[in-house]
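Colleague: Predicted model, plus sequence, below.
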Amino acid sequence: MLTIVEKGKDFWLDEEGLGTLEMILIIAVLVAVVVLFRQKIKEVISNLIDTAGEKSQEVFEE
């Protein structure tokens, strides 16, 4: 009976694979943020591309 308790404690304290779990959670949160703010992200990127195009045209026109 004592070995079962010891093995249970060892299993609970084992941190092997914890890095993988953390990475999966971080990726899941990032995916959720992208899904929630998808439209706003598209608008921001589109505005950045438009601004960059306008500025490059100004440089070439001078």
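Modeller: Cool, got the structure. Numbering: from 1, shown residues only.
Colleague: From here on, just use CA atoms for contacts and neighbour counts.
Modeller: OK.
Colleague: where do the helices sit along the chain?
Modeller: 2-13, 18-36, 38-61 (DSSP state H).
Colleague: Can I get those in TSV including mean neighbour count?
Modeller: Below are these laid out as TSV (neighbours: other Cα atoms under 10 Å):
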stretch	mean neighbour count
helix 2-13	10
helix 18-36	11
helix 38-61	11
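Colleague: Second structure follows, compare the two:
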Amino acid sequence: MEKWKEFMAEEDGVGVVEVILILVVLIGLVLIFKEQLTVLVNNIFKTITTESQRV
């Protein structure tokens, strides 16, 4: 019975589960907004290229 109480009180795996859930949410958001993110990144790189040529 004491081992069962120790097992239930142990929280080592909780952090791993939280990290996995956060990663799943982030990957889902990336998949949903993939096209918008691609356009945004391309615009940022175009701006960087244009501004770096001015210098």
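Modeller: All right, it came through fine. No experiment lies behind these values; they were computed from the predicted model shown.
Colleague: Please work out the TM-score for the two chains.
Modeller: The TM-score (TM-score structural alignment, normalised by the length of structure 2) is 0.82; 53 aligned residues with a Cα RMSD of 1.5 Å.
Colleague: gap between stretch 48-55 of structure 2 and the chain center?
Modeller: Relative to the centre of its chain, stretch 48-55 of structure 2 is centred 30 Å away, using Cα atoms, centre = their mean, to the nearest Å.
Colleague: again with stretch 13-23 of structure 2
Modeller: How far stretch 13-23 of structure 2 lies from its chain's middle: 12 Å, per Cα atoms, centre = their mean.
Colleague: which residues of structure 1 does that stretch align to?
Modeller: Alignment note (TM-score structural alignment): stretch 13-23 of structure 2 is matched to residues 17-27 of structure 1.
Colleague: quick one: residue 4 of structure 1 from residue 14 of structure 1, how far?
Modeller: The spacing between residue 4 of structure 1 and residue 14 of structure 1, counted by Cα to Cα, to the nearest Å, is 15 Å.
Colleague: scratch that, residue 46 of structure 1
Modeller: 47 Å.
Colleague: cool, residue 30 of structure 1 as well?
Modeller: From residue 30 of structure 1 over to residue 14 of structure 1 the distance is 27 Å, taken as Cα to Cα.
Colleague: Same check on residue 49 of structure 1?
Modeller: Taking Cα to Cα as the measure, residue 49 of structure 1 falls 48 Å from residue 14 of structure 1.
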